[in-house]
Every structure is written in structure tokens, then in C-alpha cells.
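Chemist: here are the coordinates; sequence isn't available:
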């Protein structure tokens, strides 16, 4: 098993419907997310960021990160989770980390076959990404303490679906 940690949508402005609720939930899980990232780096596992692009198509992660930090009132949620220079950073336009992104090619070219997902939102981007990983035959692990739900009840239901329907390991 060759694993990667995938950080989903944590470079965020939180400027969207329900953004304040997501920011509150992210604050509760910030230490766990930072811990998962640090643990992956200690184990020398690839850390891959897949993030919304906010209609910024210039292809520069540095400019995207700078713009997010300059525009969000929640920079304190973003800074502790920023990618390091050697981390992969892939932009996405929709909910799934795979939808029209080069992520599948990236993972296959490095013979990575198991993904541990952390990030936001559990019942949206995490769920859709887990389904897309499943249909592509990747092993799925979901770090429950490091995934941010919009709604706690729907988040739990999404975790159950990932475990039952996609064989995801909840860690």
C-alpha cells in the first residue's frame, strides 16, 4: 500500500454560503488537520493539496494562496495548513478532487494507491471525492477528526456512506 494524504479545500476564503458555519467547524478540527499533515510528512508520505480555484486560473498556487490570505477574515485557519514547497497543489473547479483535474495521473504516475482524505466539507467535497476515488480503484481512508462537516448529522451520514458503500476506512 502506497499512501498519500490529500488535503481538500483548506486554502479557503470562507466567502460562500454557509462559510461562517464551515469556518467554525474547521476551527474545532484545525489541530487534528495540522497533526495529520505533520504526521504524513514525518512518515515521508506525499501530501497533496487539491483546492478550489475561486475562478483564478493563472496557475500559480503562490498567487492563489496570497490572494486567499489577503481576502479572508479567517487567515488563522489557513496559515497552519499551508502547503510546503515540495507538496503537490492541484486546483479543481467542482466538488470532486478528480473531476477534470490531473490528480489521477499524478497518483498513478507515483504508484500511489491509497488516499487519506482530510479537509472540508465532509458531506460534499470529501464524500464526492471518496466516491470518485472508489470508482478509480483507490483505497480510501478518511481522517474523521480532520474532516469538516457543514452539518454534524449529515457529516456522520456521509462518513457512514463512505465506509459502507465505498469500503472507506474511517481513521
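Modeler: Okay, I see it. Small disclaimer: the values here were computed from a predicted structure and weren't measured. Numbering: from 1, shown residues only.

Chemist: contacts, neighbours, all on C-alpha from now
Modeler: OK.

Chemist: Stretch 69-77: which residues count as buried?
Modeler: By neighbour count, and taking 16 or more other Cα atoms under 10 Å as the criterion, the buried residues in stretch 69-77 are 69, 72, 74-75, 77.

Chemist: Restricted to strands, list the residues you listed.
Modeler: Per DSSP state E, strands hold no members of those.

Chemist: out of those, who's nearest residue 9?
Modeler: Minimum distance to residue 9 across those is 11.7 Å, recorded for residue 77 (Cα to Cα).

Chemist: Below is structure B, check it against A:
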């Protein structure tokens, strides 16, 4: 008997071979190094917003994976509200990338978007084969999440202009590693053809 509900009890009605993952971009930046990260984070927020809009046009699901800032009783809406209204450094990020009602989200306790979250199950129900990973920081949470995606046999794109870290050299090193070891496509976001990618993967079943 099939014990798996086809749509995750009505909570995952979409089906797409591609998903856009936005990591830690709803971020107050109120930590050591936050000042240095503000400019590159703001820059990639604009690029991610453009990529998100293109994904929406292709009915590609958007998934936010965000730290809980150590507040174990918080939920994602509280995190968004905090960044938007509490006068923090990262306000611009939340303004540009404020989640839409039909976006998905997971709160993560550690670096990887997969560790102790529902992301793995969500991707399974959405029938995702390829994740486009964006966000902060390239050499930490993006890297750990990409490693876990690779271990799950997912294809990976990490647009180089949609990820950042405090030290640009660390971003370059991490991108080179993910391209070499994880076979990640690190082409800039303008070169990511979401429509073709979706069509190509949909025909592979």
C-alpha cells in the first residue's frame, strides 16, 4: 500500500523539476562582520530578486531557508518582521526579497538548509531534481547546503552573482570548489535559462 500522500496533505500542491533556494537572505546582519557583508549582500539581493521573478514566471517554486537567529520559539514570519521593522542593518534585504504568500520556507538551526529541516521531504514531494542555490554565505551555509544537495543526487546551479560572503576571496574559493567537486554550474544568473532547464528535466522521467 502506498503510504505517501501525493501532495503532502495539501501543503505542497506544486510539482517542478527545478526549485530556487534562497539561503539566509532574510538577515538582520547584526553580527560581527555584518557591516562588511551589507554591500555584497545588498548587491546579490537585487540579482536574486530578478531571478526569483523569472522563476515565478516559469512556475518554479521558491524556497527560503533561513537561520532562526538562535530564537527557537520564533517562526519565519517573526524573522521577516524583525528584519523589516527593528531598524537593523539588513532591512534592505528583506524589503527586496520579502517572501510571497505562495513561497515555501524552512528554518534551519545550523549551516545546511537540509540539516534537521523539512527541506529534503519538501523537495521530494515537489519532485525536484535540480536546485538553484543562492544566498549567504558562500563559504558556509551555501557550501554546506550544496554538499548536502549533491549527496542527494540533485543537480546544482549556484549563480556566481547570487552568492556572497564577507571576504570575496572566500566566495571565489568556495565557488571553484563547488564547480570542481560538486559539478555545480556557477554561471551568472543572466545565463541561467530556467525555462529550458525545466523543460529538459521534465522530459527525463
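Modeler: The structure has been received and is ready for your questions. Not measured: the values here are computed from a predicted model.

Chemist: Output the buried residues of stretch 69-77 of the first structure in a markdown table; the columns should cover distance to residue 33 of the first structure.
Modeler: Compiled in a markdown table, the buried residues of stretch 69-77 of the first structure are given as follows (distance: Cα to Cα, whole Å):
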| residue | distance to residue 33 of the first structure |
| --- | --- |
| 69 | 18 |
| 72 | 19 |
| 74 | 16 |
| 75 | 15 |
| 77 | 10 |
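
Chemist: Of these, which belong to helices?
Modeler: Secondary-structure check on those using DSSP state H: residues within helices are 69, 75, 77.

Chemist: Which residue ranges of the first structure form strands?
Modeler: With DSSP E as the definition, the first structure shows strands at residue ranges 3-8, 47-52, 88-92, 114-120, 139-148, 169-170.

Chemist: elements contacting the fifth one?
Modeler: Spelled out, it's strand 139-148 of the first structure. Contacts of strand 139-148 of the first structure with other secondary structure elements, assessed using 3 or more Cα pairs under 8 Å, 6 or more residues apart in numbering; DSSP states H and E, are made with helix 19-42, strand 114-120, helix 127-135, helix 152-166, strand 169-170.

Chemist: Specify the stretch among the ones you listed that is closest to residue 8 of the first structure.
Modeler: Closest among those, using Cα to Cα: strand 114-120, at 4.6 Å.

Chemist: Map residue 131 of the first structure across to the second structure for me.
Modeler: When the second structure is aligned by TM-score structural alignment, residue 131 of the first structure is paired with residue 147.

Chemist: what's the nearest residue to its match if we skip its chain neighbours?
Modeler: residue 182 (7.1 Å; Cα to Cα, 6 or more residues apart in numbering).

Chemist: mind listing what that neighbour touches?
Modeler: 146-147, 150, 156 (Cα atoms under 8 Å, 6 or more residues apart in numbering).

Chemist: any idea what it aligns with in the first structure?
Modeler: Residue 182 of the second structure maps onto residue 166 in the first structure, by TM-score structural alignment.

Chemist: Check residue 53 of the second structure too.
Modeler: Under the alignment (TM-score structural alignment), residue 53 of the second structure pairs with residue 38 in the first structure.

Chemist: rewinding a little: nearest to residue 69 of the second structure, of the contacts of residue 182 of the second structure?
Modeler: Comparing those against residue 69 of the second structure with Cα to Cα places residue 146 closest, at 21.0 Å.

Chemist: For the closest one, give me its contacts.
Modeler: Taking Cα under 8 Å, 6+ apart as the criterion, residue 146 of the second structure is in contact with 133, 156, 178, 182.

Chemist: neighbours around the closest residue to the third one other than its chain neighbours, how many?
Modeler: Of all residues not flanking residue 178 of the second structure in the chain, residue 184 sits nearest, at 5.6 Å (Cα to Cα, 6+ apart). When neighbours are defined as other Cα atoms under 10 Å, residue 184 of the second structure has 22 of them.

Chemist: Assess the claim that residue 184 of the second structure and residue 154 are in contact.
Modeler: No. At 10.1 Å, residue 184 of the second structure does not count as touching residue 154 under the criterion of Cα atoms under 8 Å.
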